[in-house]
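**Q** need a structure here:
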Amino acid sequence: MWSGVISGSAALTMAVLAPIWGVLADRYGRKPMLVRAMIGGAFAVGAMGFVGNVWQLLGLRLIQGAVTGSQAAAAALVAAATPVSQVGFALGLVSTAVQVGNTVGPAVGGFAVDGLGFRGSFMLGGLMLLLAGLMAVFWVDEPPRRQAGPRTDASIWARTVGPLAWPGFRGLLLLQVGTQFVFSASVNLLPIYLQDMARPGWLSAELASGLSITMTAITAALGMPFFGPWVDRHGPRGLLAVSLAGCALVLWIQALVPTVGLFLALRAVLGVWLAGVTATLSVMTKLCAPVGREGAAYGSAGSAQGLGWGLGPILGSGLVAVGGIPALYLVCGALMLSMLPVSRR
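**A** All right, here's what the predicted structure looks like:
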């Protein structure tokens, strides 16, 4: 139980505060928000190496979710500085960097735990975030901010909920919640699902789970640089519809495969469609935002993603308790298909 609570806690506090950070980015600059996310995350993660009980760890996870959000901050900075005709390519590079981190991170973390222990690995993670924050301070330049119109005295709250009135943005947020829910719910119980599958003697369920996550991240990272320019040339909605359908099909087949080898191959295919979903939703977030409101747009998108990511393990575990893990994949696939009408609006 504690594992699921601690895993989802950071995402839920991020869901609450990400829109506010986005509004502040539009007002005071996107680079300061990127630095805040990196430095704040460094102290929160590093402090986890000193906790004495699970309540302290939970508290730091809540703080981590509240002060971080570097991916949304980086996306807002890049989107605001990039011409609309090239935004797919630019945001694709950001997403590629994230997926490379998702690929390398578990391997480095495994070695760090073996060599330094869990506490040492948290301290190492905090140090890496601190170095990234310092790189943002000295190496990242932000172009002059463009305003959508005359500056108003609207409150932070009014600016935070303002994106809900933008044409098509509520549907986009629904897509963000739904897709992140599916991705987090479908990956949360992988070791348990894989332990009953046929596999070589040397391949443990835990190792197979790690390999499946790594393969998904690798194929997603390889797909991002191609999908970004495609979106720039042809628009995002067609690719989004195909990617949602592709994710649904793969998830349904995952519920039926008997061997780990086939499952790993399907996870690699899923990474391609994951890249398509991520690339298109990121560009659509930029296209929905008025000039000068990119921070608010990506803050709201980060909130929706955090909500989906936090609810996925919780509700997914409940579904598994009722119908088993194959039922979870079938429901997740159906949820992906149910989002097709929203993607066409």
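
**Q** switch to C-alpha atoms for all contacts and neighbour counts from now on
**A** Fine.

**Q** measure residue 307 to residue 72 for me?
**A** Counting by CA to CA, to the nearest Å, the gap from residue 307 to residue 72 is 14 Å.

**Q** residues touching residue 119, list them.
**A** Neighbouring residues of residue 119 by CA atoms under 8 Å, 6 or more residues apart in numbering: 48, 49, 50.

**Q** number of nearby residues for the last one?
**A** Meaning residue 50. Residues lying near residue 50 (other CA atoms under 10 Å) number 14.

**Q** and if you look at residue 282?
**A** Using other CA under 10 Å, residue 282 has 25 neighbouring residues.

**Q** which helices and strands sit right next to the helix or strand hosting it?
**A** Residue 282 is part of helix 260-288, with elements assigned from DSSP states H and E. Applying 3 or more CA pairs under 8 Å, 6 or more residues apart in numbering; DSSP states H and E, we find helix 260-288 packed against helix 87-139, helix 169-187, helix 205-234, helix 237-254, helix 294-323.

**Q** this one as well, want them side by side:
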Amino acid sequence: MNQEKPIWKRNLFVLSIAVFIAGIAFSEVMPFLPLYIKTLGHFSKQQLNFWSGLVFSGTYFVSAIVSPWWGKLADKKGRKLMILRASIGMAIVMAAMGLVQNVWELFGLRMLQGVFSGYVSNSNALVATETPKEKSGQALGTMASSFTAGNLLGPFVGGALASIFSYRVTFVITGGLLTLVFFLSLFFVHEDDFKPIEDKKLESTKGVIQALRSPTLIFGLLLTTLIIQAANNSINPIVSLYVAQLMHNHGNVVFISGVIAALPGIATFLVASRFGAWGDRIGTHKIIVGGFIAATIFFFLTAFVQNTIQLGILRFLVGFSDACLIPQVQTLLTKNSPAQVTGRIFSWNQSAMYIGNIVGPLLGSTVAGLSSYSMVFIVTSGIVVLNLILFQFNVIHNLK
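**A** As a prediction, the model looks like this:
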């Protein structure tokens, strides 16, 4: 590694690799998690669906609750300490999942995984505070691309490992990957600009709000994050069912569904960093508005596709709009938050994302049950329009 590189560039390089590995670790167990649950007891189809949903959502639920507390600790003790805490904690928990004997133990460990959440959000916070403000969009875009790439590769790696070894061994290997992330962070990440909170007022939520130049802007951005995540995740429960409908239940529905599910992430990976750099030049808020408009069009058109090729093209284009949204919202949060409370702000944003992850699938499955798969995409486009309006009137007006 070139020692003449500025520390923020070295941190960005190391943490982009670390979040890539973490992305693999987080997503590689997801494809076979319901199958693993099936091996832990004798379940009816209804019971298996119930436990799968509970085990999936348990982590998000706990993470949404505890993230603000970890964010507060990050502002007091340092973001590096929090990424070390998260990586080693999850390494142990993930490895332990390979040793469970019943579904209750697995559910408990998934909840505990939520307690140890925060690696990616605190890595983003560290990069955001160490990086010059005029470069923050590109830096956070790079982090988003790296994590997205890991998330995309994870299911393929997990499937291969489970086929070669077993479900249980794959969990242990996943724990090993997160241990590697821990050591990368321990030895190669430096937080030289960290200044612990000295003002006691900043230790309280009220004090943080008072320290913000524009609290309305920040909370508007948090709401924007929640709605973005809800919109993106609303279609997750029905994508494979929509594919099956378009294919008239003929052909390899599972394979095509997997490819289509991966397409948005591929597009985001390709352009997130470039959109971030572009936003640094012309204005981050302009990129976000463009993302909302594009997402509205793509979601709406998806409701009227006639085959999987059209669906795949539109899902790929949605990835471009995604690259304009979450990373850019994080950039606006960075540019409009005091460095001393960045950990808290990013943890609030993480909680908003987790809540969106929970609300979105519930919304999508409810709409699909009451109407049709196509209506889910129409409703989602309406949600994006609502988000655009809220962003314009409650957020843009606060930018100076």
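
**Q** still on that earlier bit, from the helices and strands packed on helix 260-288 of the first structure, which stretch is densest packed?
**A** helix 294-323 (a mean of 24; mean count of other CA atoms under 10 Å).

**Q** mean deviation of it from the second structure?
**A** Superposing on the second structure and averaging over aligned pairs (mean CA distance after the TM-score superposition for the first structure), helix 294-323 of the first structure comes out at 1.2 Å.

**Q** what does whichever helix or strand comes after that helix correspond to over in the second structure?
**A** Downstream of helix 294-323 of the first structure, the first helix or strand assigned by DSSP H and E is helix 325-338. Aligning helix 325-338 of the first structure against the second structure (TM-score structural alignment) gives residues 373-386.

**Q** contacts for the matching stretch next, please.
**A** Residues outside stretch 373-386 of the second structure that contact it (CA under 8 Å, 6+ apart) are 227-228, 231, 234-235, 238, 242, 292-293, 295-297, 299-300, 302-304, 364, 367-368.

**Q** what of stretch 305-313 of the second structure?
**A** Residues external to stretch 305-313 of the second structure that are found in contact with it (CA under 8 Å, 6+ apart): 243, 246, 247, 260, 263, 302.

**Q** distance check, the closest residue to the fourth one other than its chain neighbours against residue 266 of the second structure.
**A** Same thing as residue 260 of the second structure. The shortest distance from residue 260 of the second structure to any non-neighbouring residue, by CA to CA, 6 or more residues apart in numbering, is to residue 312 (5.4 Å). Distance check for residue 312 of the second structure against residue 266 of the second structure: by CA to CA, it reads 12 Å.

**Q** still on that earlier bit, map the residue nearest to residue 260 of the second structure across to the first structure for me.
**A** Under the alignment (TM-score structural alignment), residue 312 of the second structure pairs with residue 264 of the first structure.

**Q** and if you look at residue 273 of the second structure?
**A** Under the alignment (TM-score structural alignment), residue 273 of the second structure pairs with residue 225 of the first structure.

**Q** tell me the contacts of its match?
**A** 89, 92, 93, 96.

**Q** give the contact list for residue 119 of the second structure.
**A** Taking CA under 8 Å, 6+ apart, we find residue 119 of the second structure in contact with 82, 83, 84, 86, 87.

**Q** just the buried residues of those residues.
**A** Buried members of the contacts of residue 119 of the second structure, counted by 16 or more other CA atoms under 10 Å: 82, 83, 84, 86, 87.

**Q** next, the residue mapped onto residue 194 of the second structure from the first structure: secondary structure please.
**A** Following TM-score structural alignment, the counterpart assigned to residue 194 of the second structure within the first structure is residue 145. The three-state label given to residue 145 of the first structure by DSSP: H, G, I helix; E, B strand; the rest coil is coil.
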